[in-house]
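K.L.:
what follows is a predicted protein model with its sequence.
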Amino acid sequence: MAKLKVAVIGCGSIARQRHLIEYDANPNVEITAVCDIVEERAEEMAQTYGAKAYTDYKQLLETENVDAVSICLPNYLHAPVSILALNAGKHVLCEKPMATSSEEAENMIQAAKENGKKLMIGHNQRFVASHQKAKQLIESGETGKIYSFRTTFGHGGPETWSADGREGWFFDKEKAFIGAMGDLGVHKADLMRYLLGEEFSEVAAFVETSAKGDTDVDDNAVCVLKTQSGIIGTLAASWAYNAKEDNSTIIYGEKAILRLEDDPKYSLVVQYATGEVVNYELGGIQTNESGGQTTTHVIDHFVESILEDREPLINGEEGMKSLEVILGALESSATRKISSVKG
């Protein structure tokens, strides 16, 4: 079988630590081109993976006969470059958040449909073993009715791991559009939609810039969310958890409480109302610090979707629904009112 030819546009930390490594490990993929505005960065990755280096993504898309591309660029470029790639006949895996507005997201979805190509958004939380097990338990009725939840994603901020540190685009509002909520909060919005199996209808949020100096992107946010059936819970996203990353979720049900990535040893702890406790060792969640799972499974799923001509688990529509939760939170914080989530 001929290998899938892939290009990675943007050679920052997410490309180096996730996309390129995982494409390289997939036996069905050949990395044929890489692109970065910083020429040395593109050249370095090109040499590492035996690919051709570009500094202009338009030139890459016009020149290279690739099947698929990963978009690992600053947030404001996600939609325009994804659309350009889809219109050039390439399948697209785009990093989150997929876009900076509903309109942009809709245009991406439309471009994928018009060109008959796959569009996947890089929400890796759905592939974490503890999260998948929790979904099974909820769907099988093990927890009974779900009443509430709390989910958190926080670390010390992107300056500790992004390619350009404190000078990077994450802190430039024109390029980032949104801070911790786009970096981390959108992941948890997507995860909760996936676990609960329903959409959010309302959100009330405080989205603040309080921990980092000299920036106007948010670094601390807390949201109260309500689903269509009335499940309520909180979502926190932060770049101010300086001592240790927190990537935990707790789901409170009628028959059991599920604690996900909340215990240092067990990735899932189920506390039953009967007093019984079941601990699952399922392998740690991948972190920006170290260790964790060896793969996010995002790349493998994307490649599989193309080769088997199946719709990706997190397609454009799914990515957009998760984005809408975050856009609703921004609106709520700005208006100091409860916002409806577009659905």
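P.N.:
Right, received. Where do you want to start? All values reported here derive from a predicted model rather than from experimental measurement.
K.L.:
all contacts plus neighbour counts: C-alpha atoms, from now on.
P.N.:
OK.
K.L.:
ok, residues contacting the helix or strand that contains Ile299?
P.N.:
Per DSSP states H and E, Ile299 falls inside helix 298-307. Residues from elsewhere that reach helix 298-307 (CA atoms under 8 Å, 6 or more residues apart in numbering): 4, 19, 22-23, 26, 28-29, 91, 93, 118, 120, 122-124, 127, 310-312.
K.L.:
cutoff 7 Å now
P.N.:
His19, Glu22, Tyr23, Asn26, Lys118, Met120, Gly122, Asn124, Glu311, Pro312 (CA atoms under 7 Å, 6 or more residues apart in numbering).
K.L.:
restricted to buried residues, select those in PyMOL.
P.N.:
Of those, the buried ones go into a single PyMOL selection, burial set by 16 or more other CA atoms under 10 Å:
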select buried, resi 19+22+23+118+120+122+124+311+312
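K.L.:
next up, a second structure to put side by side with the first:
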Amino acid sequence: MGVQLTEPIRIGIVGAGNRGRNHAARYDSIPGAEVVAVADVDEAKARALAEQCGAESYPDHESMLDAADLDAANVCVHTTLHADIAVDALEAGAHVFCEKPMAGSYADAHRMSEAADRTGQRLAVQNQLLYTAETRAAKALADAGELGRIYHGIAARSPGFAFGGDGDPEEVPLGARRRGTPYVDGYGSPPFVREETAGGGVVLDLGSYTVGQLLYLMGSPDGDPPAVERVRGETFQTVPERFDAEGGTGESSEYARRIEESGYDVEDVSAAFVTFEDGSVLSVRASWSRYMEDESSAVVGTEGGVRLDSFEYFSTVADVEMRASADLEEYLFRKQFLDGERGRAAYESGIWADPLYHWVESLRGRADPLPTDDLALESMVVTDGIYRSAELGREVTREEVVEGADGNSGAE
């Protein structure tokens, strides 16, 4: 396991906005975790959240890292700020948990990964789809050889969760949406739809979930992802066309106002095709708003396949074509209760699917962590590849995506 910290795990949260407040509430229900510091350039927000947590507040992450006695830092700021803060925290001797997506570019994500390797600190990146019952069951089938040689994955839509920090997680599908654009459709804030702060649109926002999940399912039993060889992708901005400000009335005019007010300049639909070095391929569909029924993520091999939403297992038995459902609740119950007292407690409290719970458990030395940093870094090869391919109008190679990342200074 490598890391076994003395309890409580002392955590500093960087970013006191919606994500930071959400993470703080969730840590409150996780055994062995204690939020002791909160940093935000909006000092009023930092003070307010710190008071709720019984923690100290700081005006920026640098002063927090200098003054607070931390075991770990939790990065909950805009995507394009992730890398600098994460690298500073790692170099200050803190383990780091970073919100998804890992960074605004592969180059920045590579800097984070290199800093973790150099310092020996643990870096984790949020991807809740890695811990769902559907993913756990699909991975068990794949690792047991029941799917044979996996040659095709589909990253589209999978069952996930929204964690409120005050009880059982709420089931929420993640991936290709029929409708649900940040800020425009009433949730989230304008920075979600501005490239300057978000790094991109739906490719990074939702694609980082499903691409990371499929890399995990298509990878080795240890979770190491297959290596990307080349990517062909396209991106589309369709939402502003739905609600043209000229002539809009009623609700349409309000949507148009929010689009203009937010500075909306990112993609909201994307389609891509990825080829890996082992010959397997991945189809990617990501959308905030698209006139099409929902598509399920899936993984397919030479001896079987799994659809994730809703979960089904396909195979051939005695020359009979099988299409089987699964009792995932019973499967999850057994897995959690066979994990002893901590597994039962996690099941009963509803935190079993929370990435923050697994992060803290790994720091306590009670669980082997999934390689979320490696999965997120390889996901960035895919997402950067989609943007580069769309820009150039052709397929791009891995080398074209990662070129210049080694020794990158962080300047965009």
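P.N.:
Now that the structure is in, tell me what you want to look at. These numbers were taken from a predicted model, which means no experiment stands behind them.
K.L.:
quick one: TM-score?
P.N.:
Aligned and superposed, the two chains score 0.85 in TM-score terms (TM-score structural alignment, normalised by the length of structure 1); 324 aligned residues with a CA RMSD of 2.6 Å.
K.L.:
average gap between the helix holding Ile299 of structure 1 and structure 2?
P.N.:
Here the mean offset of helix 298-307 of structure 1 against structure 2 after fitting is 2.0 Å, by mean CA distance after the TM-score superposition for structure 1.
K.L.:
report the aligned residue range of structure 2 for that helix.
P.N.:
Aligned using TM-score structural alignment, helix 298-307 of structure 1 spans residues 355-364 in structure 2.
K.L.:
quickly find the element holding whichever residue in structure 2 pairs up with Glu103 of structure 1.
P.N.:
Residue correspondence to structure 2 (TM-score structural alignment): Glu103 of structure 1 is matched to Ala107. Element membership for Ala107 of structure 2, per DSSP H and E: helix 106-119.
K.L.:
Lys133 of structure 1 matches what in structure 2?
P.N.:
Counting by TM-score structural alignment, the partner of Lys133 of structure 1 is Ala137.
K.L.:
give the buried residues for whichever strand or helix holds that match.
P.N.:
Following DSSP H and E, one finds Ala137 of structure 2 within helix 133-143. Residues of helix 133-143 of structure 2 classed as buried: Ala133, Glu134, Thr135, Arg136, Ala137, Ala138, Lys139, Leu141, Ala142, Asp143 (neighbour count, 16+ other CA under 10 Å).
K.L.:
mean deviation, that helix versus structure 1?
P.N.:
Looks like 1.2 Å for helix 133-143 of structure 2 (mean CA distance after the TM-score superposition for structure 1).
K.L.:
next secondary structure after that helix?
P.N.:
Next along from helix 133-143 of structure 2, by DSSP H and E: strand 150-155.
K.L.:
that following strand vs structure 1, average distance?
P.N.:
Using mean CA distance after the TM-score superposition for structure 1, the mean distance for strand 150-155 of structure 2 is 2.8 Å.
K.L.:
packing partners for that strand?
P.N.:
If you count contacts as 3 or more CA pairs under 7 Å, 6 or more residues apart in numbering; DSSP states H and E, strand 150-155 of structure 2 packs onto helix 207-218, strand 281-287, strand 298-301.
K.L.:
what's the closest of the buried residues of helix 133-143 of structure 2 to Tyr291 of structure 2?
P.N.:
Glu134 (26.1 Å; CA to CA).
K.L.:
OK, contacts around that closest one?
P.N.:
Here Glu134 of structure 2 is in contact with Leu308, Phe311 (CA under 7 Å, 6+ apart).
K.L.:
switch to 8 Å and redo it
P.N.:
Counted by CA under 8 Å, 6+ apart, Glu134 of structure 2 has contacts Pro159, Leu308, Phe311, Leu328.
K.L.:
lining up those residues with structure 1, which overlap?
P.N.:
Retained in structure 1 by both residues aligned by TM-score structural alignment, their matches' CA atoms under 8 Å are the following of these: Leu308, Phe311, Leu328.
K.L.:
if I look at the equivalent of the last one over in structure 1, how far off is Gln271 of structure 1?
P.N.:
Leu328 of structure 2 maps onto Leu282 in structure 1 when the alignment is built from TM-score structural alignment. Spatial separation of Leu282 of structure 1 from Gln271 of structure 1 under the definition CA to CA, to the nearest Å is 17 Å.
K.L.:
before we move on, what about Val38 of structure 1?
P.N.:
50 Å.
K.L.:
ok, the closest residue to Val66 of structure 1 other than its chain neighbours - how many residues close by?
P.N.:
Using CA to CA, 6 or more residues apart in numbering and skipping residues adjacent in sequence, the residue nearest Val66 of structure 1 is Lys5, 4.8 Å away. Close neighbours of Lys5 of structure 1, defined as other CA atoms under 10 Å, add up to 17.
K.L.:
what do you get for the one 5 residues further on?
P.N.:
With neighbours defined by other CA under 10 Å, the count for Gly10 of structure 1 comes to 24.
K.L.:
ok, now the one 10 residues further on?
P.N.:
Each residue near Leu20 of structure 1 was counted by other CA under 10 Å, and the total is 22.
K.L.:
could you do Val38 of structure 2 as well?
P.N.:
34.
K.L.:
with Asp373 of structure 2 instead?
P.N.:
Neighbours around Asp373 of structure 2, by other CA under 10 Å: 23.
K.L.:
do the same with Glu146 of structure 2
P.N.:
18.
K.L.:
Glu269 of structure 1: what secondary structure?
P.N.:
Let me fix one detail, which is that residue 269 of structure 1 is Val and not Glu. strand (DSSP: H, G, I helix; E, B strand; the rest coil).
K.L.:
aligned partner of it in structure 2?
P.N.:
Match for Val269 of structure 1 (TM-score structural alignment): Glu312.
K.L.:
nearest residue to that match in space, please, no chain neighbours.
P.N.:
Ser325 (4.7 Å).
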